[in-house]
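Trainee: sequence and predicted structure below; questions after.
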Amino acid sequence: MGNREDLLAGAKRCLYEKGYVRTTARDIATASGVSLAAIGYHYRSKDALMNAALYQAMQEWGEEIERAFTTEGVAGATPAERFAATWDRVIESFTTHRPLWVTQFEIIAQIDHLPEVRELLAAGVDAARVGLAELFQNILATGEGKEEEQAAVGAFYQMMLTGVLGQWLIAPDSAPSGRDLTVALRAVAANIAPAGGADQAGPAGEGRA
């Protein structure tokens, strides 16, 4: 790798080990084996480099989430069983990327003092919602009303991810499992839908093939 790539790898390592706020330029230089001056040359500033590292780390986690939707081990399962199994895989990914998510919550707590990071995260919100709606329920923004549905469903799953993640970080042994989420969504959907109505919903995600 060249100095630019070494710096990015070092910054990402610091992101996982020390977090966003506590990482210094010297930390990155030490972790990457590159001079302090190279940070300004290649990335203009330490913050710009850390933002690039954060973006890459989030992309990598997003790719892992996509892999959670593999059908391996769930052939012949019902939609509800696939939904629960998928969430279990998503929750497993929290273990691999735990330092990243601790850092994310640290960033959120400091977000008023990190305008560039706020812009970076805000820019990815809509794309994340689209991706989650497609992954969980195969909702594409084609046809009347689909764009609104895609955004709403994506926001719902984004909220679930954040909520489950927060509970897992605090108390992983008592955080909800895929089965718990399935049971909960069945109860919520039954409470909202009219009794015996044609639009009564099962767990979100049951429409996914």
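Mentor: Sure thing, it's come through. Bear in mind that the values here come from a model prediction, so they are computed numbers and not experimental data. Numbering: from 1, shown residues only.
Trainee: use CA for all of it now, contacts and neighbours both
Mentor: Noted.
Trainee: any idea how far the residue positioned nearest the centre of the chain lies from Arg129?
Mentor: In the chain, the residue lying closest to the centroid (CA atoms, centre = their mean) is Gly62, at 6.0 Å. Gly62 sits 12 Å away from Arg129, going by CA to CA, to the nearest Å.
Trainee: then Met1?
Mentor: 34 Å.
Trainee: for these two, indicate the residue with more neighbours.
Mentor: Between Met1 and Arg129, counted using other CA atoms under 10 Å, Arg129 has the larger neighbour count: 21 against 7.
Trainee: that older thread, pull out the buried residues from the helix or strand harbouring the residue nearest to the centre of the chain.
Mentor: Using DSSP states H and E, the element containing Gly62 is helix 46-67. Across helix 46-67, burial judged by 16 or more other CA atoms under 10 Å covers 46-55, 57-58, 61, 64-65.
Trainee: show me where this protein has its helices.
Mentor: 3-18, 25-32, 36-43, 46-67, 79-96, 98-109, 115-137, 146-170, 178-192 (DSSP state H).
Trainee: here comes the other one, which I'd like you to weigh against the first:
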Amino acid sequence: MGHREDLLEGAKRCLLEKGYARTTARDIVAASGTNLASIGYHYGSKEALLNLAFLKVTEEWGDVLTEQPEETAAGGDGPRPPLEQFHDTWERVIGSYERTRPVWQLQMEIISRIDQDPELRKALAGPQREGRDGLAENMLGIDPETDPEKARVAGLFCQALLAGVMVQWLMDSESAPSAQDLTDGLKVVLEGRVG
């Protein structure tokens, strides 16, 4: 790896260990084995590097959503029913919570910084939209290529649900929803009645 890649990897580690606001340029240099001048040369600023590192961290976390159960990866019997796919995806997301908690904490910190950092807001706009499409596809089986509007609105729903579940798990994991709770709740909403 060259300095550019080393800096990015070091910045990702720092974000997960220290968070966005507490990560200094010197922290990144120490974690990457590079020098201070490399940050400006390769990325322009520490903030630009941290913004890119955050995007990479969330992309890597998103891979949790795209992991397929063995029977599905092996070919299965075609597309799974949407509620089953929804449940299985939430099983993976919630099952990964303990090892990915730093990513969830980082996302909350980043959200709290959006109003003070226009560059960060700008950097997140495109990936935010792409993330919605990915959620619609992975959680509900909606192909954004063949049905972009359906994917857009389903992605908005899934993204709102993900943010809410994230907050609940960060605040009180013992009472936070399980994959089954979310699936049962969705069934109730779809049936249009409670009880």
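Mentor: That came in fine, so what should we check first? Please read all numbers here as calculations on a predicted model, not as lab measurements.
Trainee: quick one on the thing from earlier: who does the helix holding Gly62 of structure 1 touch, helix- and strand-wise?
Mentor: Secondary-structure packing of helix 46-67 of structure 1 (3 or more CA pairs under 8 Å, 6 or more residues apart in numbering; DSSP states H and E): helix 3-18, helix 36-43, helix 79-96, helix 115-137.
Trainee: so can I have JSON lines of the ones you listed showing distance to Ala151 of structure 1?
Mentor: Below are the helices and strands packed on helix 46-67 of structure 1 laid out as JSON lines (distance: least, CA to CA, whole Å):
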{"stretch": "helix 3-18", "distance to Ala151 of structure 1": "30"}
{"stretch": "helix 36-43", "distance to Ala151 of structure 1": "34"}
{"stretch": "helix 79-96", "distance to Ala151 of structure 1": "20"}
{"stretch": "helix 115-137", "distance to Ala151 of structure 1": "6"}
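Trainee: Thr103 of structure 1: which of these is closest?
Mentor: helix 3-18 (7.4 Å; CA to CA).
Trainee: Ile139 of structure 1 corresponds to which position in structure 2?
Mentor: If you follow Ile139 of structure 1 across to structure 2 using TM-score structural alignment, you land on Ile142.
Trainee: since we're on its match, how many residues are nearby?
Mentor: Residues near Ile142 of structure 2, counting by other CA under 10 Å, number 21.
Trainee: Ala85 of structure 1 touches Asp180, doesn't it?
Mentor: No. Contact criterion CA atoms under 8 Å: Ala85 of structure 1 and Asp180 do not qualify, at 11.1 Å.
Trainee: who has more neighbours, those two?
Mentor: Ala85 (23 against 12).
Trainee: could you find the closest non-adjacent residue to the more buried one?
Mentor: Closest residue to Ala85 of structure 1 in three dimensions, ignoring its sequence neighbours and counting by CA to CA, 6 or more residues apart in numbering: Gly178, at 6.1 Å.
Trainee: what's the neighbour count on the counterpart of Glu72 of structure 1 in structure 2?
Mentor: By TM-score structural alignment, Glu72 of structure 1 lines up with Glu70 in structure 2. For Glu70 of structure 2, the count of nearby residues is 9 (other CA under 10 Å).
Trainee: any idea how far Glu70 of structure 2 is from Gly76 of structure 2?
Mentor: As judged by CA to CA, Glu70 of structure 2 and Gly76 of structure 2 stand 9 Å apart.
Trainee: likewise for Asp117 of structure 2?
Mentor: Taking CA to CA, one finds Asp117 of structure 2 at 46 Å from Gly76 of structure 2.
Trainee: with Leu186 of structure 2 instead?
Mentor: 25 Å.
Trainee: more neighbours: those two, which one.
Mentor: Leu186 (14 against 11).
Trainee: contact partners for Asp172 of structure 2?
Mentor: Shown in contact with Asp172 of structure 2 (CA atoms under 8 Å, 6 or more residues apart in numbering): no residues.
Trainee: correction: Ala136 of structure 2
Mentor: The contact partners of Ala136 of structure 2, taken as CA under 8 Å, 6+ apart, are 142-144, 151-152, 154-155, 158.
Trainee: again, 10 Å this time
Mentor: Taking CA atoms under 10 Å, 6 or more residues apart in numbering, we find Ala136 of structure 2 in contact with 86, 142-144, 148, 150-159.
Trainee: ok, Gly62 of structure 1 next?
Mentor: Shown in contact with Gly62 of structure 1 (CA under 10 Å, 6+ apart): 56, 68, 128, 131-132.
Trainee: still touching in structure 2? Go through those residues.
Mentor: By both residues aligned by TM-score structural alignment, their matches' CA atoms under 10 Å, those still in contact after alignment to structure 2 are 56, 128, 131-132.
Trainee: top of the residues you listed by neighbour count?
Mentor: Busiest of the kept ones among the contacts of Gly62 of structure 1 [other CA under 10 Å] is Leu132, holding 25 neighbours.
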